[in-house]
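Novice: no sequence for this one, just the structure:
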């Protein structure tokens, strides 16, 4: 039996706390399931590393990571370090160099979670965000800084290949999971070059999947529909920025950022994929032991599914849902008084029972 090699990057703020709980749950599976083996190697890269060394990861950092089966990432961000350092010298190099062009974010209300919406219908859809180009490109600059005529240019990059591959991934997912509709986020009425190309390529891809409906909505209307009729969505595709914003809104509808996972996927498997909660480092609650570890534990479940262990992934999500439904061990963001560690342990115990049965 081959062990899965997982690189663990706890990062900043609450990252180490929630990542520790995700690893705890995976270790329970390793001890209980004789068909499952996993080996972790932890890398203490992040803001503290930057303050000590002047760079956020070693120059050969990507070389160190590339031979792992997957990466479990905590969070990044520290007020002592500029955001352009933490984002563009750690997360972005991993996503872009490892061609993790699919960002997948489930928007799913688990049993026991109250939504701020009055609508009690099930909310369960997947958002696929283009993760390698789009609005998050490092092309542009600033001129005449500190002068009255100061200006800034930030270019959006939309390529036919980039749109085609995220659209194909979304339609393939829809087909494999018996979904009947894919919704595309656009703004081609106002952004007439990049979003027109987006629309044209998505429509072209959709023709190869005649059994799946393509719905296209302008981003502003789509944000409203997320609130007014979230039950109507099955699969959503969006550009980098649009997807980022929509999934934070979606997370708010199903319990908040503390319960929302994500995966940065390299579909071809040429490089490791990376899994992380969609929340940030939350410096305001760092070190207080009250961060919700569910999003990170669920991200670990997405990782197992990606590695081919759907059975164990399902066990983790079922365990999370059972803990939430019981309502005895919850962090403050879900109305409880329990600590990060207590919630992680409760989920680990449920996983153990599920796997035993």
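Specialist: Okay, I see it. No experiment lies behind these values; they were computed from the predicted model shown. Numbering: from 1, shown residues only.
Novice: C-alpha from now on. contacts and neighbour counts both.
Specialist: Noted.
Novice: the strands in the stretch 1-150 of the chain, which residues?
Specialist: Secondary structure of the stretch 1-150 of the chain, counting by DSSP state E, counting those that start in this stretch: strands at 4-11, 38-42, 70-75, 102-108, 124-130, 140-143.
Novice: Which strands or helices does the shortest one pack on?
Specialist: The elements that strand 140-143 packs onto, with contact taken as 3 or more Cα pairs under 8 Å, 6 or more residues apart in numbering; DSSP states H and E, are strand 151-154.
Novice: okay, the angle between the next helix or strand after the strand it packs on and strand 124-130?
Specialist: Sequence-wise, the next helix or strand downstream of strand 151-154 (DSSP states H and E) is helix 160-176. Orientation check (axes from the mean of the first three to the mean of the last three Cα atoms, to 10 degrees): helix 160-176 against strand 124-130 gives 160 degrees.
Novice: chain center to the helix or strand just after helix 160-176: distance?
Specialist: Scanning forward in sequence from helix 160-176 by DSSP H and E, the next helix or strand is strand 181-186. The chain centroid and the centroid of strand 181-186 are separated by 19 Å under Cα atoms, centre = their mean, to the nearest Å.
Novice: which strands and helices sit next to strand 181-186?
Specialist: helix 160-176, helix 194-206, strand 213-218, helix 219-228, strand 235-238.
Novice: Kindly reformat those as JSON lines containing distance to residue 275.
Specialist: Formatted as JSON lines, those follow (distance: least, Cα to Cα, whole Å):
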{"stretch": "helix 160-176", "distance to residue 275": "17"}
{"stretch": "helix 194-206", "distance to residue 275": "26"}
{"stretch": "strand 213-218", "distance to residue 275": "28"}
{"stretch": "helix 219-228", "distance to residue 275": "24"}
{"stretch": "strand 235-238", "distance to residue 275": "19"}
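Novice: alright, now check it against this:
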């Protein structure tokens, strides 16, 4: 039997609720399939850990995670801890420390869901957004001077390297090449940002020469938002910078129905380190403890994790079960339904136990 070591970091807000639901579904799946087993160890890191210890994870946190096959992450952030402290204290150190440079965010309208766009249903919106996840606008370089004085200044330096842009561009072209439409859209803002973004465009053209079977085009990020809303069927695979893809993927999730269904994978394509899988909805303290958090994003990112581990058949079975449940109208309030987290989780587990999934 194939065994995989999974580090679970539920962290903050609804994170523990959805990670518990995700692990329950994954256990049903590995029991049914019988060919693999997930060995899970949970780590209590996050904002509560920070309030007790002054850090979001221990100094040896990365060393403790290094031996795992994958990381299953909930959400980080709390109302009484500054957002930049939580982000730079847990999630980003893991992404950057393990060089998870490809952030992959699939989006599609699941069966049974009514998307905000008129005349847009399942099959009309089926995208994968590839986000450069190691540098760009989130490189963490810059500083502040003359704090508290009228002349106070803050700088935020975006860093684009040939190595970083080339590797994410190749990843995106390969991903586009593997999808039926073989279509890639490269997003920049090279009309206004004439250095890093122009280099991004130039490298895209260089890499494209190695993928003659992939049709590709370029969009400025502001025009891209319009295209996503007005011509969703014209898009398939999308690659963008750390900041641009972060914003566009939230728009994509809303257009598909809710942030509550949106997954993401932080991938080290070379598999030197564990990759990390998480829903993108955040800690959502406004609904924490109410039992209504949507677990679908966590199920979907669990499917991404299984696919990364080589369990593609199990991943596909999980997504079929999820869509059987959404098609049956068992939906949490963010999708217009009245179901609880527990009810959606039970329904997916039951679908997985069924003979025909």
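Specialist: Thanks, I have the structure now. What you see is a predicted model, and the numbers here were worked out from it, not measured in a lab.
Novice: care to give me the TM-score?
Specialist: With the length set by TM-score structural alignment, normalised by the length of the first structure, the two chains reach a TM-score of 0.97; 355 aligned residues with a Cα RMSD of 1.1 Å.
Novice: that older thread, can I get the strands of the stretch 1-150 of the first structure in a markdown table including mean neighbour count and distance to residue 191 of the first structure?
Specialist: Shown next, in a markdown table, are these (neighbours: other Cα atoms under 10 Å; distance: least, Cα to Cα, whole Å):
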| stretch | mean neighbour count | distance to residue 191 of the first structure |
| --- | --- | --- |
| strand 4-11 | 22 | 36 |
| strand 38-42 | 14 | 43 |
| strand 70-75 | 26 | 32 |
| strand 102-108 | 24 | 23 |
| strand 124-130 | 24 | 17 |
| strand 140-143 | 10 | 18 |
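Novice: sorry, back to before: what's the most buried one of the helices and strands packed on strand 181-186 of the first structure?
Specialist: Ranked by mean neighbour count, these are led by strand 235-238 with a mean of 26 (mean count of other Cα atoms under 10 Å).
Novice: average distance between that strand and the second structure?
Specialist: Strand 235-238 of the first structure differs from its equivalent in the second structure by a mean of 0.3 Å after superposition (mean Cα distance after the TM-score superposition for the first structure).
Novice: How many residues are close by the equivalent of residue 264 of the second structure over in the first structure?
Specialist: Matched across to the first structure, residue 264 of the second structure falls on residue 262, judged by TM-score structural alignment. Residues lying near residue 262 of the first structure (other Cα atoms under 10 Å) number 27.
Novice: what do you get for residue 355 of the first structure?
Specialist: For residue 355 of the first structure, using other Cα under 10 Å, the count is 15.
Novice: how far is the helix or strand hosting it from where the chain is centred?
Specialist: Residue 355 of the first structure is part of helix 340-356, with elements assigned from DSSP H and E. Here helix 340-356 of the first structure is found 22 Å from its chain centre; the criterion is Cα atoms, centre = their mean.
Novice: for it, packing partners?
Specialist: helix 15-32, helix 310-326.
Novice: can you count the residues close to residue 151 of the first structure?
Specialist: 12.
Novice: Give the equivalent position in the second structure for it.
Specialist: Match for residue 151 of the first structure (TM-score structural alignment): residue 153.
Novice: Then residue 138 of the first structure?
Specialist: Checking TM-score structural alignment: residue 138 of the first structure goes with residue 140.
Novice: Now for that match: which residues touch it?
Specialist: Residue 140 of the second structure is in contact with 156, 157, counting by Cα atoms under 8 Å, 6 or more residues apart in numbering.
Novice: Please determine how far it is located from residue 25 of the second structure.
Specialist: 37 Å (Cα to Cα, to the nearest Å).
Novice: And for residue 349 of the second structure?
Specialist: Counting by Cα to Cα, the gap from residue 349 of the second structure to residue 25 of the second structure is 6 Å.
Novice: Nearest residue to residue 196 of the second structure in space, ignoring adjacent ones along the chain?
Specialist: residue 160 (5.7 Å; Cα to Cα, 6 or more residues apart in numbering).
Novice: What is the burial count for the one you found?
Specialist: Residue 160 of the second structure: 19 neighbours (other Cα under 10 Å).
Novice: likewise residue 282 of the second structure?
Specialist: Residues near residue 282 of the second structure, counting by other Cα under 10 Å: 18.
Novice: What residue in the first structure is paired with it?
Specialist: Match for residue 282 of the second structure (TM-score structural alignment): residue 280.
Novice: Ok, residue 293 of the second structure next?
Specialist: Residue 293 of the second structure maps onto residue 291 in the first structure, by TM-score structural alignment.
Novice: A helix includes its match, no?
Specialist: No - Residue 291 of the first structure: not assigned to a helix; according to DSSP: H, G, I helix; E, B strand; the rest coil it is coil.
Novice: wait, it sits on residue 337?
Specialist: No - with contact defined as Cα atoms under 8 Å, residue 291 of the first structure does not count as touching residue 337 (11.0 Å).
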